[in-house]
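Q: fold the stuff below for me.
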Amino acid sequence: MLIQAHCSTLSPICLANPNRQFPIISRRAPFNVYRSNGAANWGLGRKKNRGVIVSASEGQSSTPNFPKKRKIVEHVCLLKSKEDLSDEEEQDMLDYLYTTQYQMRGIVAISLGRIGNENLHKYSHAFYLRFQRKEDLVKFYQNPFYLGILKEHVSPYCHGLLNVDYESEVEDDILPIFRKGEEFNFGVEFVLLISFVDNASDHAEDALVSLEGLLMGFPSLIVQSTRGVNFNLSSKEYTHGVVIRFRSFDSFEIFFGSSEYKDLWKSKFEKITQKTLSVHFLIQPVGSEIM
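A: Predicted coordinates for the structure are as follows:
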């Protein structure tokens, strides 16, 4: 099915030319490694706990056996780079940001890259981290290594940094928590920041639950999604955050070009949304992991 390029007034997503190529940034695997984010500390089993609905005619309960969930904390940082940023400077900045996962405890997943879509605020790069708990995020903001990276390898190249943080849940298993496995090695990372109008909390939750339900109906397109209330006081202009990992750019375009998504946005989000900011970037394998 051919998806026509369009920019809907009902949705924050603007689908550009499907033939446009994403900027691809290859990153070297870091070799100066002090600490890895080991999964053993979580005490997780490898067995999948998949939800199954058993027919009542078979003499069993028809109640779904939903997978057990584990709370996590999502961190999104958007950056505005200087216009004359060179490829070498960009590579240096992203390499150093990528190594933060090896320098401090609590980081369980990471992705970053050059944003592939235009946005009104002109953000150029995105940096995503997942933490075990809020306490780990607080330590991250205060960590001397991270502060040094910002000072020496980010601030010289970028300005207008935006941080959004929220709590969410994922399936309580190693692969979905740590975003490990082949299906997480490729795809498109999509970030949606939303500001709902005042006194719309109930309607906002209903809209987000409906979006989550729709996302679960497209497992062939989507690897994982999370959502939550933004608790970062420096960016309260956005009330909620959503992160979705698509399997490919085609998957990304098919979902946002679907009538199901457009109808959902029009019926659930349009009247209660004050403003939105959406960005996406391509995921590429980094190389051999050092554990």
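Q: please count neighbours and contacts with C-alpha atoms only from this point.
A: OK.
Q: ok, Leu214 - contacts?
A: Contacts for Leu214 (CA atoms under 8 Å, 6 or more residues apart in numbering) come out as 260-261.
Q: again, 10 Å this time
A: 208, 255, 260-261, 264 (CA atoms under 10 Å, 6 or more residues apart in numbering).
Q: closest one to Gly241 out of these, please.
A: Leu208 (10.0 Å; CA to CA).
Q: ok, now how distant is Leu15 from Phe255?
A: Here the criterion is CA to CA, to the nearest Å. By it, Leu15 lies 11 Å from Phe255.
Q: does Val188 count as helix, strand or coil?
A: strand (DSSP: H, G, I helix; E, B strand; the rest coil).
Q: number of nearby residues for it?
A: 25 (other CA atoms under 10 Å).
Q: and what of Glu88?
A: Counted with other CA under 10 Å, Glu88 comes out at 8.
Q: element containing it?
A: helix 87-98 (DSSP states H and E).
Q: over to Ala207?
A: helix 201-216.
Q: buried set for that helix?
A: 204, 207-208, 210-211, 215 (16 or more other CA atoms under 10 Å).
Q: quick one: which of those residues is nearest to Phe196?
A: Distances from Phe196 to the buried residues of helix 201-216, taken by CA to CA, are shortest for Ala204, at 6.8 Å.
Q: quick check: the closest one touching His240?
A: Yes: at 9.2 Å, Ala204 counts as touching His240 under the criterion of CA atoms under 10 Å.
Q: what's the overlap in contacts for the two?
A: Common neighbours of Ala204 and His240 (CA under 10 Å, 6+ apart) are 194-196.
Q: now name the helix or strand holding Lys80.
A: Short version: Lys80 belongs to strand 69-81, going by DSSP H and E.
Q: this one as well, want them side by side:
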Amino acid sequence: MSTVPSIVLNNAVKVPQLGFGVYQIEPDEVRGATELALDAGYRHIDTAAAYANEAGVGQAVRNSGIPRDEIFITTKLRNADQGYESALAAFEDSRRELGVDVIDLYLIHWPYPRHNRFVDSWKALEKLYAEGAVRAIGVSNFLEPHLDRILAEGEIVPAVNQIELHPSFQQADLTRYSAARGIAVEAYSPLGQGEDLNSAVVRRLAETHGVTPAQIILRWHLQLGHIVIPKSVAAERIQENIDVFDFSLSEQEVVLISGLESGLRTSGDPATFDFPQI
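A: Got it, this is the predicted structure:
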């Protein structure tokens, strides 16, 4: 079983650097997939209220027999639930769905900027943190202007900014901006929705190291210090994605992969993303 290193967040909480994402995994599939991930050695599970599968994640955690304090659970505040009181109520819904007393990391899922509620939502998260209901709080899909407001109007620096990040869409300025302020960068869609697996550079490096293209990209993320949350429902892929700690890329190989930037965004633009159900 692979041993996953941890990243120490800005409040000294440790998070396993490689986790298991459950975005777009159907509610009736997520329990089984999460159980496979826990069996493979994952100890960080990333879900969200918008995914409608928190209950299955919670059931898998209970079924695993692994002590609760050995599993790091992240979930997120849905856009339609933004606002101070509504965020507090939504958190209780997530805690109930997951069947846990404490959530390890709670994120605002999107800035949802046209509605101008994310600062009020952040203040609700700060309250939850002060009460010990969450071990760390952060944001997802926040750009520099959104982070600026949180830093100026809030009291706590976010522990994490979870963003779309993969070789062909690296958001280098945002990554540097976040890191410079002590905000850990977490990569979702780390393989570019599979598009980056077809890169000639990635495939050549996979042949060189005797691993898969996905493992090359995940290793790139890890060596750059990203928290990364690949997802799959296939047992062999779940295992493959965590078996990335017995090889390393050279500095030159990391640079080669970093040269694949093409601006290929595969998700919404946080500046304009305006869907309440997410």
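Q: TM-score for these two?
A: TM-score of the superposed chains, computed with TM-score structural alignment, normalised by the length of structure 2, equals 0.29; 140 aligned residues with a CA RMSD of 6.3 Å.
Q: now do the contacts for Phe131 of structure 1.
A: Counting by CA under 10 Å, 6+ apart, Phe131 of structure 1 has contacts 71-75, 105-110, 137, 140, 167, 177-178.
Q: now do 7 Å
A: Contact analysis of Phe131 of structure 1 by CA atoms under 7 Å, 6 or more residues apart in numbering lists 72-74, 106-108, 137.
Q: that's a helix at Tyr128 of structure 1, yeah?
A: No: counting by three-state DSSP, Tyr128 of structure 1 is not found in a helix; it is strand.
Q: the spatially closest residue to it that is not a sequence neighbour: how many residues sit nearby?
A: Closest residue in space to Tyr128 of structure 1, ignoring its immediate chain neighbours: Val76 at 4.7 Å, by CA to CA, 6 or more residues apart in numbering. Look at Val76 of structure 1: counted by other CA under 10 Å, it has 21 neighbours.
Q: try Phe255 of structure 1
A: There are 20 residues near Phe255 of structure 1, going by other CA under 10 Å.
Q: distance of it from Phe249 of structure 1?
A: 10 Å.
Q: Gly148 of structure 1 too?
A: Distance from Gly148 of structure 1 to Phe249 of structure 1, by CA to CA: 34 Å.
Q: more neighbours, those two?
A: Taking neighbours as other CA under 10 Å, Gly148 of structure 1 and Phe249 compare with Phe249 leading, 21 against 12.
Q: separation between the more buried one and Glu135 of structure 1?
A: On the measure of CA to CA, Phe249 of structure 1 and Glu135 of structure 1 end up 34 Å apart.
Q: and Ile72 of structure 1, by the same measure?
A: 11 Å.
Q: which one of those two is surrounded by more residues?
A: The neighbour comparison of Ile72 of structure 1 against Glu135 (other CA under 10 Å) goes to Ile72, with 18 against 11.
Q: wait, the more buried one touches Ser168, no?
A: Yes: Ile72 of structure 1 is within contact range of Ser168, at 5.5 Å (criterion: CA atoms under 7 Å).
Q: any shared contact partners between those two?
A: Joint contacts of Ile72 of structure 1 and Ser168 (CA under 7 Å, 6+ apart) do not exist.
Q: helix or strand: which one has Leu105 of structure 2?
A: strand 103-108.
Q: what about His125 of structure 1, neighbour count?
A: 22.
Q: which residue sits closest to it, ignoring its sequence neighbours?
A: His125 of structure 1's closest residue in space is Arg114 (CA to CA, 6+ apart), at 4.4 Å.
Q: surely the one you found is in contact with His280?
A: No: contact criterion CA under 7 Å: Arg114 of structure 1 and His280 do not qualify, at 8.5 Å.
Q: neighbour count winner among these two?
A: His280 (26 against 23).
Q: any idea whether that one is helix, strand or coil?
A: strand.
Q: what's around the closest residue to it other than its chain neighbours, how many residues?
A: Leaving out its chain neighbours, the residue that sits closest to His280 of structure 1 by CA to CA, 6+ apart is Phe190, at 4.3 Å. By other CA under 10 Å, 19 other residues sit near Phe190 of structure 1.
Q: follow-up on the earlier one: got TSV for the shared contacts of Ala204 and His240 of structure 1, with neighbour count, distance to Tyr98 of structure 1 and secondary structure too?
A: Putting those into TSV (neighbours: other CA atoms under 10 Å; distance: CA to CA, whole Å; DSSP: H, G, I helix; E, B strand; the rest coil) gives the following:
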residue	neighbour count	distance to Tyr98 of structure 1	secondary structure
Ile194	23	26	strand
Ser195	19	29	strand
Phe196	22	32	strand
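Q: tell me which of the residues you listed is nearest to Ser225 of structure 1?
A: Nearest to Ser225 of structure 1 among the shared contacts of Ala204 and His240 of structure 1: Ile194, at 15.2 Å, using CA to CA.
Q: any idea how far His280 of structure 1 is from that closest one?
A: Distance from Ile194 of structure 1 to His280 of structure 1, by CA to CA: 15 Å.
Q: kindly report the same for Ile177 of structure 1.
A: Taken as CA to CA, the span from Ile177 of structure 1 to His280 of structure 1 is 21 Å.
Q: now swap in Leu112 of structure 1 and tell me
A: Distance from Leu112 of structure 1 to His280 of structure 1, by CA to CA: 10 Å.
Q: the strands in the stretch 51-200 of structure 1, which residues?
A: 69-81, 107-114, 125-131, 158-171, 187-196 (DSSP state E, counting those that start in this stretch).
Q: so what's the residue count around Ala130 of structure 2?
A: There are 12 residues near Ala130 of structure 2, going by other CA under 10 Å.
Q: mind listing what's buried in the helix or strand hosting it?
A: For Ala130 of structure 2, the element it lies in under DSSP H and E is helix 118-131. Within helix 118-131 of structure 2, the residues that count as buried by 16+ other CA under 10 Å are 118-126, 128-129.
Q: next secondary structure after that helix?
A: Once the chain leaves helix 118-131 of structure 2, the next helix or strand it forms, by DSSP H and E, is strand 134-140.
Q: okay, the angle between the next helix or strand after that next one and strand 134-140?
A: Counting by DSSP H and E, the element after strand 134-140 of structure 2 in chain order, helix or strand, is helix 144-153. On the basis of axes from the mean of the first three to the mean of the last three CA atoms, to 10 degrees, helix 144-153 of structure 2 is oriented at 140 degrees to strand 134-140.
Q: after helix 144-153 of structure 2, next one along is what?
A: Moving toward the C-terminus from helix 144-153 of structure 2, the next helix or strand (DSSP H and E) is strand 160-164.
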